[in-house]
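Novice: Structure here, sequence nowhere to be found:
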């Protein structure tokens, strides 16, 4: 693009497209993926630690459920808070704080002397885990638009690795060493984020948005060097400057960001320096309101369904006191490990489906179809069925919800501009944690109370409504470039 006498210029999207997906992005993928593995492990261990602690400390069922609920409560607060920190102070600072909180509190919780201490430390783990969306947004901002869907699916595969690894670890560690060792070992992956933190780059999109163009160019040059490619010729400019120039001075030369000028004036429409309340107002602005409200509903439904299915896997297989031919024995715990381990592998075909569908069918159609398919798999579970058939149906439902969960985490960062991207995804993740806190009441409490039909029907309703909400999303982001400013979006207030 030629801009008057200044010669050629390029945006961050142009640069990423020219630099391609290479060695640099692979390193970023591995780093962010370790964080995703860590979060998956910390979430999966909830299926094992609660029952073990209840047995060891003679806790009530409500106290056992609270061990899970406080993690989601911490995540609710953390997802919102770390998103704001990341949008205001950078992606790197965001995941540095979250990794420190998660690793420290996760390891210390293994030494909890009593129930209250365990609850406090696990809530801090949840607070740190709330920063997961920061890493996904950080990785996303290094990926060229044509490759985004495929590579975000690959990124999501790290979650599946984490779930399978945690199920395997629990199966090996719990019977011999107990829950404390499981907590300690599960906190180790997060420590790797801290070890290699100094090597991580800041997002060039974020730097450019902040006017730190020299820093952005330095990062882009590093990408070019590692990938063996070259930056486009010209001067790096930001999207918001193009928009301002087109509006205010359409006939004059655009004021470009040059490497010699490290600070630029941030337009009034930008929200990268605003506080949490102002950022939330932007998420509910006419341009974003419809997308935000629908996103909240789908994140809630996704989390409610996903974590509910994880818990149902152990609750419906070998633990139901309502089925006389299935008595609870000492071996029931082994059945739990085995069931969760098998169900975790359902995420592998789910990821393969995601990879095929996300850039073939698009984000919206992929999610809506899988939500409706999940309903079909769950419907027979309104009745008591043989264990093998129950496992098969839960396996199918887990595949479907893995697809929706994976595609949702690709779609969510894409619909928000850079100025509020991690805040937007963070707030949506906070809403998801509400679903996570409520699902144990359904998956555990109702099933234990011999209300399996009611529990499954509730999951049916949530999944169905989520699929309908997906159909009303105003935009399909497949193949589209990421936006940097709210002003570049079209209003979506027709809800």
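Specialist: That came through fine. Source: prediction; values computed, not measured.

Novice: Only C-alpha atoms from now on, for both contacts and neighbour counts.
Specialist: Will do.

Novice: helix or strand right after whichever strand or helix holds residue 389?
Specialist: Assignment of secondary structure by DSSP states H and E places residue 389 within helix 387-415. From helix 387-415 onward toward the C-terminus, using DSSP H and E, the following helix or strand is helix 421-440.

Novice: so that next one versus helix 387-415, what angle?
Specialist: Between helix 421-440 and helix 387-415, the angle comes out at 160 degrees (axes from the mean of the first three to the mean of the last three Cα atoms, to 10 degrees).

Novice: Enumerate the positions of helix 421-440 that are buried.
Specialist: Applying a neighbour-count criterion of 16 or more other Cα atoms under 10 Å, the buried positions in helix 421-440 are 421-440.

Novice: what's the helix or strand following it in contact with?
Specialist: Once the chain leaves helix 421-440, the next helix or strand it forms, by DSSP H and E, is helix 447-448. With Cα atoms under 8 Å, 6 or more residues apart in numbering as the test, helix 447-448 has contacts from 315, 316, 320, 321, 322, 455.

Novice: Tell me which of these fall in helices.
Specialist: Of the positions in these, 315, 455 sit in helices, assigned by DSSP state H.

Novice: Pull the most distant pair out of the contacts of helix 447-448.
Specialist: In these, two members sit farther apart than any others by Cα to Cα. They are 321 and 455, at 15.4 Å.

Novice: if you count what's nearby, which of the two comes out ahead?
Specialist: Residue environment comparison for residue 321 versus residue 455 gives the larger neighbour count to residue 455, 22 against 16, counting by other Cα atoms under 10 Å.

Novice: And here is the other one:
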């Protein structure tokens, strides 16, 4: 009885401290740590890390017009350079999920981002096509790790109520990265640079690639000073370190001392999951054999490919394959297309239709390509190429934000059908484009609606697949999508050489095909996209 009287005489904070003397689960612990300065710092560092993923896949599309003479690039070479990054991503699709859950999010982010920065630097120092190919493949192989770890890391410093905000912020980070690239290109690539440093020859595109490596290197170093994910620490049984992390986040967010953090004990998640590792450490978990990794991978993948999941997931795989094939093929070739239009206007002193501008890529009647019988000259008067790309990126950001408000009223299935029809129609309409302005408008709408479509498909996966299988299902969905992107970039040069209609009608048909396939998707919950 006296104890009760004493409790009622406590302040609100003291009452919370006594209440939270019982072991707390992750949700209670992270909620108690608050939301504030620490999260802002995390967003700033994550912005640089997120940009590294965008830069790895997209920089080459801006480099091609500037580097084609220095590296003697053909259309097919450009297709391979776009595709090889995705090939690297596909080859490492199954590795990073396991490493993320064994090495930890922080360690993987540091190692992955620093390696990605080094491979981007290697690409910047490349003096020939082969070395550039190797660097881009290695960059693609590595970037999957930080990409997966960043999503998990950000989510695990937020409570369930704030986790939806994380997806919105990640989407904004990637969209902003697509805007930063043409801005950098506008500043650097038109500058006439040509100097030697030992045996290495440098041009503006080398400097551009060097600068694009800085976000990965900077964020890799920055993550050294951030704590490990408390969720990961709890999952391996290291509650003492996890509690220290919660206290530090609480101190930074609230300004109060770490000792005043209301949670004093954490639940033992390893025993909740019927896996007692009290006699082991995370190092033991990390030291798994290749055979154990393989068995775990089969164990995680197998349930996805049995009824009732298999028909749903195969349809989603096909949709993502097609939409990423269409979007990431034409999107990555847009700067080259804008450059062709700009070159025509520069050399002929008059504007032309899109198809007239693209005749430069088509063989002459005698089978000899015009690029082989004329001297290779780079037109550095190409400010419009980069401003056009900036307009497309800005439109995508606006469209991405707008999609979050539409999905609840339309539903994912209907929205995906609309997106496929509009983006496919815009791709086909490019064939009829007569002016630069109409080309920008049609391509911006194509990229915007196609980009939203990719995110809608991932949201559909989350709705269709049970929680325990979602991470692997999303990884496999992205792997099929990247395979489509790689294949599309290998085919696109041949389409360009065959005439004006084939590239745009092929891409448009693929996107419209996605709209029709979306009809066979089951209805899903009306959850927010972002």
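Specialist: Alright, I've got the coordinates. Since the model is a prediction, treat every value here as computed from it, not as a measurement.

Novice: Overlay the chains and give the TM-score.
Specialist: After superposition, the two chains reach a TM-score of 0.78 (TM-score structural alignment, normalised by the length of the first structure), with 459 aligned residues with a Cα RMSD of 4.1 Å.

Novice: Grab the most central residue of the first structure for me.
Specialist: Ranked by distance to the mean C-alpha position of the first structure (Cα atoms, centre = their mean), the top residue is residue 133 at 4.8 Å.

Novice: How much space separates it from residue 347 of the first structure?
Specialist: Separation of residue 133 of the first structure from residue 347 of the first structure (Cα to Cα, to the nearest Å): 20 Å.

Novice: now residue 87 of the first structure
Specialist: Distance of residue 87 of the first structure to residue 347 of the first structure, computed by Cα to Cα: 31 Å.

Novice: quick one: contacts for the equivalent of residue 53 of the first structure over in the second structure?
Specialist: The equivalent of residue 53 of the first structure in the second structure is residue 67 (alignment by TM-score structural alignment). The contact partners of residue 67 of the second structure, by Cα under 8 Å, 6+ apart, come to 73, 205.

Novice: what number of residues lie near residue 392 of the second structure?
Specialist: A count of neighbours around residue 392 of the second structure, defined by other Cα under 10 Å, yields 24.

Novice: Test my guess that it contacts residue 440.
Specialist: Yes: in this structure residue 392 of the second structure lies within contact range of residue 440 using Cα atoms under 8 Å: 7.1 Å.

Novice: Tell me how many other residues surround the aligned partner of residue 121 of the first structure in the second structure.
Specialist: Residue 121 of the first structure maps onto residue 135 in the second structure when the alignment is built from TM-score structural alignment. Here the count is done by other Cα under 10 Å, and residue 135 of the second structure has 24 residues near it.

Novice: Residue 135 of the second structure: helix or strand, and which one exactly?
Specialist: Element membership of residue 135 of the second structure, judged by DSSP H and E, is helix 129-155.

Novice: Am I right that residue 196 of the second structure falls within a helix?
Specialist: No: counting by DSSP: H, G, I helix; E, B strand; the rest coil, residue 196 of the second structure is located in no helix; its state is strand.

Novice: What separation do you get for the closest residue to it other than its chain neighbours and residue 215 of the second structure?
Specialist: Setting aside the residues directly before and after it, residue 196 of the second structure is nearest to residue 202 in space (Cα to Cα, 6 or more residues apart in numbering), at 6.0 Å. Going from residue 202 of the second structure to residue 215 of the second structure by Cα to Cα gives 21 Å.

Novice: Which one of these two is surrounded by more residues?
Specialist: residue 215 (24 against 18).

Novice: wait, isn't the more buried one in contact with residue 54?
Specialist: No: with contact defined as Cα under 8 Å, residue 215 of the second structure does not reach residue 54; the gap is 10.7 Å.

Novice: mind listing the strands in the stretch 151-300 of the first structure by residue range?
Specialist: Per DSSP state E, counting those that start in this stretch, the stretch 151-300 of the first structure has strands spanning 235-236. These are given in chain order.

Novice: Helices of that one, start to end?
Specialist: 179-186, 188-195, 204-209, 213-227, 239-248, 276-283, 289-315 (DSSP state H, counting those that start in this stretch).

Novice: export these to a markdown table and tack on distance to residue 156 of the first structure?
Specialist: Listed next are the helices of the stretch 151-300 of the first structure as a markdown table, based on distance: least, Cα to Cα, whole Å:
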| stretch | distance to residue 156 of the first structure |
| --- | --- |
| helix 179-186 | 19 |
| helix 188-195 | 16 |
| helix 204-209 | 22 |
| helix 213-227 | 23 |
| helix 239-248 | 29 |
| helix 276-283 | 25 |
| helix 289-315 | 14 |
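
Novice: out of those helices, which comes closest to residue 65 of the first structure?
Specialist: Here helix 289-315 is closest among the helices of the stretch 151-300 of the first structure (Cα to Cα), at 11.4 Å.
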